[in-house]
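In: Show me the folded form of this:
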Amino acid sequence: MSTTKQSDGLLATAERLIGRARAAGADQADVLVVRRRSRSASIRNGKVENTESSESDDFSVRVFVGQKVATVNAGQGADETALTERAVAMARVSPEDPHACLADADMLASDWPELDLFDPAEPSSENLVEAAIEAEATALEVPGVSSSVGAGAGAGLFGMVLATSHGFSGTFERSGFSRSVSVIAGEGVKMERDYDFDSRVFYQDLDDAASIGKRAGERVVARVNPRKVKTGSNINVVFDPRVSRGLIGHLVSAINGAAVARKTSFLKDMMDKQVAIEGLTLVDNPFVRRGPGSRPFDGEGVSVGALTMVEDGILRQWYLTTGVGRELGLKSNGRASRGGGVSPSSTNVIVNPGALSRKELIASVGTGFYVTELIGQGVNQVTGEYSRGASGFWIENGEISFPVSEVTIASNLKDMFRRMTLANDIDTKYSIAAPTIAVEGMTLAGD
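Out: Have a look, this model is predicted:
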């Protein structure tokens, strides 16, 4: 378990705050400290537009008085006695929450795996600027690229310190590094924009800036002079991995236990039933080494490894915290996150690959629409209705043919997940690792 002297000091402060909360009258308490460190640089047309550096250690003190709960947030250096006394006073006048609780004591983690999540590399502001300049310059060298929207590079750290009144204490840190560039091709009303980026836990794993710039330039040039296509039903639509991750994200949201408890999920009654094609298996694994969504324990101090959420299209689990689990008559499965409160969340979501390559999948479609960008928020998680603005490329005779823009694709997610074909191009560098996905029978609104 990697830690630093700073995290050890924060853990000692968290444990001290718990003692003060108990002394002020709390029956139970936990203290979360979120550490953030970031440094970034952005450039445009070879000139630095902005460099930023920030750091914070934000405390969240949660106290329980019977079934009443309150949370108070503060920065480091706050008056500890006043902070905990205020939290207890707030809890005493709060309404009772029958599901408010700490994690069950028998589920608290006493050890966890080393996940190799912290890279001590600290690229200087000059290094970040140089990477951004190189990405932009390479993109602008691609024939047909007319101008730059901008480029950037960043480095940062996310850390979590958690202590509870019933025996858990732990810390972890996860580093992060990124590079990106966005450029324009064409002129006037025919301008098109596209981008490329990379983000990794370890600095050495980042794609080099020139490769990112070249891909961005080639992407945007391919989009120039788009056409409209005729409105039609029963259209085969292929989702590029950049957008298929969002499609799988809708499935992840639908199996979030909080949405099920609120009855705001279109899959709320589908446990142990077929919700997708037989070939779709979705695993959530917080223990991926150097994974972007990895964590050794969750926001309640529970450490549970890989879970099969959907198995051959059959829904097997909800994402659960202790409180949401109790509301549904279940136990936590270690998927608590902490933000404004405690809520279930995914970690590293991995879709098992299909049998076809991306090229073979496109060829199998024959005629259809290859989507590279989605616009708008037209997804109803209660009903599953799906309607999004889209752009991409038309597929003819099994090959990418010409760019397409200003169309709308629509269906229902319940149907889409049952009509999918998965390619084998999984890229696990993203927290949702989804392949190219073809969906049969969608409606396309164009001319």
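In: going forward, measure contacts and count neighbours with C-alpha atoms only.
Out: Will do.
In: Quick one: the helices in the protein, in order.
Out: Along the chain, the stretches classed as helices by DSSP state H are 5-23, 80-92, 125-141, 209-222, 241-254, 257-261, 322-327, 358-365, 413-416.
In: Report the buried residues of the longest one.
Out: The one in question is helix 5-23. Of the residues in helix 5-23, 7, 10-11, 13-15, 17-22 count as buried by neighbour count, 16 or more other CA atoms under 10 Å.
In: Quick check: the residue of the chain most remote from its centre vs Arg16, distance?
Out: What lies farthest from the middle of the chain is Ala23; by CA atoms, centre = their mean that is 38.7 Å. In this view, Ala23 and Arg16 are 11 Å apart by CA to CA, to the nearest Å.
In: Here is a second sequence; please produce its structure as well for comparison:
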Amino acid sequence: MTDTLENITAALIDAARKAGADSADAIALKGSAVTIDVRAGKLEQAERSEGTDMGLRVLVGRRQACVSASDTRDETIGVLAERAVAMAREAPEDPYAGLADPGQLGTGCEAGALELADPGEEPSPEVLQDEALAAEAAALGVTGVSQVQSSTSAWSRRAVHMAGSNGFSGGYERTDAAIHCSAIAGSGTGMQRDADGDSRIFRGDLRSAADIGRVAGERAASLLGAKRPKTGAYPVLFDERIAASLIGHLLGAADGSAVARGQSWLRGRLGEPVLPAGLSVIEDPHRPRVTGSRPFDAEGLPTQRRALVDEGVLTGWILDLSTGRKLGMESTANAKRGTSAPPSPGPWNIALTQGTQSRDDLLREMGTGLLVTSMIGATINPNTGDYSRGASGFWVEKGEITYPVQECTIAGNLPEMLRNMVPANDARPWLSRVVPSLLVEGLTLAGE
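Out: A predicted model of the protein is given here:
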């Protein structure tokens, strides 16, 4: 049995070449995870998983195929490579498929500088259970909370190594720790649910379980008595909890795959304003202790900091090698992949320029309108950016929150919304997407 992840990827590539592949790349993952759920003061569920997974992509000319397995024995690797080459020979040609040239390879920074792995010991199940119980107890201690739907504490550690027949070989380790609590307030048809949670790379950076539970309970209780808001055109303030979804829609439209397919409302808008002047969207994959940080992408290209939107102007797309070739552009080192599929483009850490006003300042500025704290569903026209989503939150009159609302729909046009938004200054800097509360004028609300 092949031992290290580096050896596994090397064995996969060697087997692929012997089976007749012109080129190949491989990924191997090894990790463990523990998740503890409690309910009503007792252990509800405990899960532990450990395993090693590997994936191989082979190219025969411009034909490619991907295979994966969790059995790392040498004989399995050989059979896997033969199957992949046979599949590739039957696949249609893709003129844009192919590995990076050796001169493109590298790392944007040292993996250790990113602090992606907590050096501390794995927490015991008892410690995780105590955290989940503490969160549940804090939520139940909030007036109006009738039950806790779920309270969870989890931890995981994973190592990854990638290699290619073009000479690339690199890997890193990462950890994740999380606490989450979902509380229910009220009873019968008047029940309301909300949640809070925190996820960090270092366990020591987590907020306390009691604080997470208390906030979850307070959020649920604050929604009691919710009703539908007025129908009409009003300003909408997207709370920091969900404001990143607006920037997420912008990132989706800037995805090279969507642009290459012609299914993006941003297509043809490079060099044009897409945000208010003065606002930038900075992608930085080198932020320490942040989940979206990487020293290199899934094709072995060095990651780097850049402005996707610079002072309001769209400057580029989110590209891997294949989509870059389709568009006649260089990859932006945004390739991501799992074990069973080829790379595809995706963003790393994103930060939107923050404003100078607090969320309360923006509430006073909006006067009458809707503060959105939760959203469900989404209907986004990829070509026009027409936008419609279900929402709940709080109705605002004269700059003050007056009552909770539910069962309403927000509609607008994303290009117009993004061009006219006003950011607050309340973004959480440790998140992978650092986006503050956003005020957008003149959206259509469908309520009563």
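In: Superposing both, give me the TM-score.
Out: Scored by TM-score structural alignment, normalised by the length of structure 1, the superposition of the two chains gives a TM-score of 0.96; 441 aligned residues with a CA RMSD of 1.5 Å.
In: still on that earlier bit, what lines up with the residue farthest from the centre of structure 1 in structure 2?
Out: Under the alignment (TM-score structural alignment), Ala23 of structure 1 maps onto Lys18 of structure 2.
In: Likewise for Ala434 of structure 1?
Out: Matched by TM-score structural alignment, Ala434 of structure 1 corresponds to Val435 in structure 2.
In: So that match versus Pro273 of structure 2, what's the distance?
Out: 19 Å.
In: which ones are touching the closest residue to Glu187 of structure 1 other than its chain neighbours?
Out: When the adjacent residues along the chain are set aside, Glu187 of structure 1 lies closest to Ser146, with 7.6 Å between them (CA to CA, 6 or more residues apart in numbering). By CA atoms under 8 Å, 6 or more residues apart in numbering, the residues touching Ser146 of structure 1 are 140, 183-187.
In: Just the closest of those to Val243 of structure 1, please.
Out: Nearest to Val243 of structure 1 among the contacts of Ser146 of structure 1, counting by CA to CA, is Val183 at 19.2 Å.
In: Grab the nearest non-local neighbour of that closest one.
Out: Here the residue nearest Val183 of structure 1, using CA to CA, 6+ apart, is Ser148, at 4.3 Å.
In: One more: Gln357 of structure 2?
Out: The nearest residue in space to Gln357 of structure 2 (CA to CA, 6+ apart) is Ala424, at 5.1 Å.
In: any idea how far that neighbour is from Cys109 of structure 2?
Out: If you measure Ala424 of structure 2 against Cys109 of structure 2 using CA to CA, the figure is 32 Å.
In: Looking at the two, which has the bigger crowd around it?
Out: Per other CA atoms under 10 Å, whichever of Ala424 of structure 2 and Cys109 has more neighbours is Ala424, with 24 against 16.
In: Make sure the more buried one is actually in contact with Glu365.
Out: No: under the criterion of CA atoms under 8 Å, Ala424 of structure 2 makes no contact with Glu365, lying 11.4 Å away.
In: any idea where the strands of the stretch 201-350 of structure 2 begin and end?
Out: In the stretch 201-350 of structure 2, the strands defined using DSSP state E, counting those that start in this stretch lie at 232-238, 281-283, 306-310, 313-314, 335-336, 344-345, 350-352.
In: Save the ones you listed as JSON lines, and put in mean neighbour count and distance to Gly167 of structure 2 too.
Out: Formatted as JSON lines, the strands of the stretch 201-350 of structure 2 follow (neighbours: other CA atoms under 10 Å; distance: least, CA to CA, whole Å):
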{"stretch": "strand 232-238", "mean neighbour count": "21", "distance to Gly167 of structure 2": "47"}
{"stretch": "strand 281-283", "mean neighbour count": "23", "distance to Gly167 of structure 2": "27"}
{"stretch": "strand 306-310", "mean neighbour count": "20", "distance to Gly167 of structure 2": "26"}
{"stretch": "strand 313-314", "mean neighbour count": "22", "distance to Gly167 of structure 2": "34"}
{"stretch": "strand 335-336", "mean neighbour count": "22", "distance to Gly167 of structure 2": "17"}
{"stretch": "strand 344-345", "mean neighbour count": "23", "distance to Gly167 of structure 2": "21"}
{"stretch": "strand 350-352", "mean neighbour count": "21", "distance to Gly167 of structure 2": "30"}
